[in-house]
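**Q** What follows is a predicted structure for the sequence shown.
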Amino acid sequence: MTVGTDSGPMGDVDAFDRLRPLLFTIAYEMLGSAADAEDVLQDSYLRWRDTDPTQVHNVKAYLTQIVTRQSLNHLRTVRRRREEYVGSWLPEPIRTETDASHDVLLAESVSMAMLLVLETLGPTERAVFVLSEVFGHSLVDIAAMLGKSDATVRQIAHRARAHVQARKKRFEPDAETSRAVVGKFLRAAQTGDVQTLMDVLAPDIVQISDGGGKVSAARRPVVGAERVAAYLIGLVRKSLGDMTIEFGTYNALPAILLRGTDGAIDTVELIEVDGDRIVGLYAVRNPDKLRTAGLTRALDR
C-alpha cells in the first residue's frame, strides 16, 4: 500500500525511531495511557518491519495510519475495563520537558483536563479530533486513514469539535506565575495555613484522586476551595516524615512528586493553574500508572 507522495522511502528502524516521539504522542492522546501507547507502538513497529519501505511514498503518513488504527483497536478493548474502574479514573501521567508548554497546542492536548474531555468521546470521534485539531491532518486524509467517507468524517469532526469546545477549560500556561502559585500552595499546605491555601485555590477547584482500588485515595472528586483545603492539609499531616517532596513537570503542567522511604514514586500530583489560582489538582496514586513515571517522554506533533 502507498500513502502520499511527498517523501521518499526511509530505512524501517531509522524511520520509526525518528518518528517515535510523534507516534507516541498520537497513541498517548488516543489512549491516555503511556503503557498502552507503548504497546501500540510495539505492535505498529512489527507491522512496519514487515512492510517493504520502498513501496511507501510517505512514511510519516503511513506510520500515522498504522498507529491510529492500532490505537483505535486498543481503545475499544479497554473502554469496558475503564467503565469498571474502582474510584476516579485519571490518565497515566507522563513526565515532560520543562519547555513542553512552549507549544501551547501540544501542551493543552496532553493536559489532564483535555485528556479527560477526550475520554468522553467515542473512539472514532477521538481519533478524528486528535488527528485534525492537534496534528493538523486534513479530513480527507483522515477519511483515508480510517476507511470512511469524507462526508462521514466531516460530520464526526464537527460533532467532536463541538463536544470538546463545550467542555474544555481555558489553557494559557505561564511558567513563571505557575511556579510562584505552586510554591505558595505547597508552603501553605505544609504549614497548615488554611487562609493562604484558600487564597490560592479557586472557589470551584476540583481535586481528583486515582488509586485504582489498589491504594487509598478519595473515591470521588473533592470540590470547592474549603473542602479541598481541608482534604490537602489532612493528607499532608499523614505524609509528614514518611514522604520526600520533589517538583517536576508532567503533561506540561507543574507537578509535585511524593516519594516513599524506599525512593519509589508514591504520588504524582499535577497542578492546573489559571492566572494566580489553582483550578484543578490531579493525584495519581495507582502504582500501575507510576511504573514509568520517572521517565521523561519526548513529544512531537
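**A** Yes, it's here. Residues are numbered from 1 along each chain as shown.
**Q** all contacts plus neighbour counts: C-alpha atoms, from now on.
**A** OK.
**Q** and the residue nearest the centre of the chain, what does it touch?
**A** By Cα atoms, centre = their mean, the chain has its centre lying nearest to V110, at 4.0 Å. For V110, the contact set (Cα atoms under 8 Å, 6 or more residues apart in numbering) comprises E29, N251, A252.
**Q** Assign a three-state SS to R187, would you?
**A** Assigned by DSSP: H, G, I helix; E, B strand; the rest coil, the conformation of R187 is helix.
**Q** Pull the number of nearby residues for it.
**A** If you count neighbours by other Cα atoms under 10 Å, R187 ends up with 13.
**Q** cool, and V236?
**A** Here the count is done by other Cα under 10 Å, and V236 has 16 residues near it.
**Q** Helix, strand or coil: sort out it for me.
**A** At V236 the chain is in helix, as set by three-state DSSP.
**Q** Can you verify my assumption that it contacts A188?
**A** No - using Cα atoms under 8 Å, V236 is not in contact with A188; the gap is 10.4 Å.
**Q** And the strands in the stretch 201-301 of the chain?
**A** Ranges of strands within the stretch 201-301 of the chain are 201-210, 222-223, 244-250, 253-259, 265-274, 277-284, 296-297, based on DSSP state E, counting those that start in this stretch.
**Q** circling back to that earlier point, could I get the contacts of V110 as JSON lines with neighbour count and distance to I208?
**A** As requested, the contacts of V110 are exported to JSON lines (neighbours: other Cα atoms under 10 Å; distance: Cα to Cα, whole Å):
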{"residue": "E29", "neighbour count": "25", "distance to I208": "20"}
{"residue": "N251", "neighbour count": "27", "distance to I208": "16"}
{"residue": "A252", "neighbour count": "29", "distance to I208": "18"}
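**Q** and here's the other structure:
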Amino acid sequence: MSDHATDTATEAFVAHRNLLFTVAYEMLGSAADAEDVLQETWLRWVKVDLGQVSDQRAYLVRITTRQSLNRLRTMKRRREAYVGQWLPEPMLTAPDVAEDVELAESVSMAMMLVLETLSPTERAVFVLREAFDVGYDDIAAAVDKSPAAVRQIAHRARRHVDSRRPRQAVSPSVARAALESFRRALETGDPQGLLDVLAPEVVLVSDGGGIKQAALRPITGAEKVTRFMVGGLGKNKLPITLAPTVVNGTPALLVHLDGEIDGIMAVRVEDARISGLYYVRNPEKLHRVESETPLTLR
C-alpha cells in the first residue's frame, strides 16, 4: 500500500474508531476484547483496496462485526467456565452519554445482560439494526446471511429483547436521586432506607470472577438484598467510600475500600426505585472506571 493510501486508510479508521469500538463492545461486553477486535479490524483494513470501497464506514463496521462474531463464539465457551455470575466490563462514560437515551440504554448493564441471552448472530443483527440503524443488506454482508434471513433474525431478536428489557426508562435525574438515597442508606447502615429505595423484586448480581468474594447466584427480593448489603458492610473493618459516577451511560457508585478501588455498583431504576443492582468486583474488569471511554452510535 502506498503512503497516500495508508494515510487515507488511517484517517478513515481514526474517524470511525469510537463507533467501531462501541459496535465491538455492545457485541462482546468486554472493553479489552473490543480493543483486540479493533486491532484485528485495522490489520484487515490496511490490506483493503480503498478504490473498491464505496462506503468506508459500512465496510469498517462489516469487518468489526465479523471479527466480533469470531471472538464472541470463543468467549461463549470461555464464559461457561467462569466462576460465579458474569457481568459486562464497566466503563466510565461522559455525563452527556446519560442524556442520550438511545445510547445510554444500548450500553447499560441491564441491556448488555439481555444481549447475553441472544445467540452470537442474533446479537450482531440486533445490535447493528437497533442501535446503529444499519441497513439489512449491509447486515447481511456482515453476518453472511441473506437479507430475508436477516429480517427474520432481527424480528426474532427484537421480540426476545423486548420481553426482557426494563419496562420504562427513567430520566437521569430520577436515577441519580434513587442512587443517592441508596448510597446514604448504605453508608449509614440503614436497612429501612434500603428497603424504601429498592423495588420489592430487586435483583442483585455480583461478579467477583473467582478473585474477589461475590454471591455465586443472583439475589432476589428487597429484604434479601438488604441483608446481603448491610451484612457485607458490617463484616468489613476497613473504611469504605461510595462515590457517585457514571458507567455505561447510567448513574453508578465507585466503591473504594481502604482507599483502593474495590468495585463498581451500577443500577437499573424503574418507577423511581432500584430494580437491578450490578456489582462488579472482579479486578480484571475495573481498568476502565477512572478515565472516560468515548462511545457513539453514529
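**A** Received the coordinates, thanks. A quick note: this is a predicted structure, and the numbers were derived from the prediction, not measured.
**Q** Can you give the structural similarity as a TM-score?
**A** With the length set by TM-score structural alignment, normalised by the length of the second structure, the two chains reach a TM-score of 0.93; 292 aligned residues with a Cα RMSD of 1.6 Å.
**Q** hang on, the earlier thing: dump the contacts of V110 of the first structure into TSV; add distance to Q195 of the first structure as well.
**A** Listed next are these as TSV, based on distance: Cα to Cα, whole Å:
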residue	distance to Q195 of the first structure
E29	38
N251	29
A252	28
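**Q** Across to the second structure, which of these hold up?
**A** Retained in the second structure (both residues aligned by TM-score structural alignment, their matches' Cα atoms under 8 Å) from the contacts of V110 of the first structure: E29, N251, A252.
**Q** The residue opposite N248 of the second structure in the first structure once aligned and A144 of the first structure: what is the separation?
**A** Under the alignment defined by TM-score structural alignment, N248 of the second structure is paired with N251 of the first structure. From N251 of the first structure across to A144 of the first structure, the span is 30 Å (Cα to Cα, to the nearest Å).
**Q** Let me know the secondary structure of the corresponding residue of the first structure for D196 of the second structure.
**A** When the first structure is aligned by TM-score structural alignment, D196 of the second structure is paired with D199. Assigned state for D199 of the first structure: helix (three-state reduction, three-state DSSP).
**Q** Excluding sequence neighbours, find me the nearest residue to M145 of the first structure.
**A** Closest residue to M145 of the first structure apart from its sequence neighbours, by Cα to Cα, 6 or more residues apart in numbering: Q65 at 5.3 Å.
**Q** where's that neighbour, which helix or strand?
**A** Using DSSP states H and E, Q65 of the first structure sits within helix 59-83.
**Q** what span of the second structure lines up against that helix?
**A** Going by TM-score structural alignment: helix 59-83 of the first structure matches residues 56-80.
**Q** May I see the buried residues of that stretch?
**A** 56-69, 71-72 (16 or more other Cα atoms under 10 Å).
**Q** and what of stretch 99-117 of the second structure?
**A** By 16+ other Cα under 10 Å, the buried positions in stretch 99-117 of the second structure come out as 101, 103-116.
**Q** Between its first and last residues, how far does it reach?
**A** End to end - Cα to Cα - stretch 99-117 of the second structure spans 27 Å.
**Q** now the helices: where do they sit in the stretch 101-250 of the first structure?
**A** Assigned by DSSP state H, counting those that start in this stretch, the helices in the stretch 101-250 of the first structure fall at 104-109, 112-118, 123-129, 139-146, 150-167, 175-191, 194-200, 225-239.
**Q** Most tightly packed of those?
**A** Among the helices of the stretch 101-250 of the first structure, helix 123-129 has the highest mean neighbour count (mean count of other Cα atoms under 10 Å), at a mean of 23.
**Q** Now do it: which elements does it pack against?
**A** Packing partners of helix 123-129 of the first structure (3 or more Cα pairs under 8 Å, 6 or more residues apart in numbering; DSSP states H and E): helix 12-31, helix 59-83, helix 150-167.
**Q** Would you format the ones you listed as CSV with distance to F247 of the first structure included?
**A** Converted to CSV, these look like this (distance: least, Cα to Cα, whole Å):
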stretch, distance to F247 of the first structure
helix 12-31, 23
helix 59-83, 29
helix 150-167, 29
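**Q** Looking at the ones you listed, spot the one closest to A264 of the first structure.
**A** Proximity to A264 of the first structure (Cα to Cα) singles out helix 12-31 among those, at 23.6 Å.
**Q** Give me every residue in contact with the closest one, excluding its own residues.
**A** Contacts to helix 12-31 of the first structure, defined as Cα under 8 Å, 6+ apart, come from residues 34, 36-38, 40-41, 45, 48-49, 53, 59-60, 63-64, 67-68, 71-72, 74-75, 109-110, 115, 123, 126-127, 130-131, 297-301.
**Q** before we move on, the earlier item: which one of the buried residues of stretch 56-80 of the second structure is nearest E223 of the second structure?
**A** Among the buried residues of stretch 56-80 of the second structure, and counting by Cα to Cα, the member closest to E223 of the second structure is L72, at 36.4 Å.
**Q** my read: the closest one touches P120, true?
**A** Yes - taking contacts as Cα under 8 Å, L72 of the second structure lies within contact range of P120: 6.5 Å.
**Q** close enough to count as contact, R217 of the second structure and G84?
**A** Yes - using Cα under 8 Å, R217 of the second structure is in contact with G84, at 6.7 Å.
**Q** With neighbour numbers in mind, choose between the two.
**A** A direct count of neighbours by other Cα under 10 Å for R217 of the second structure and G84 places G84 higher, at 20 against 13.
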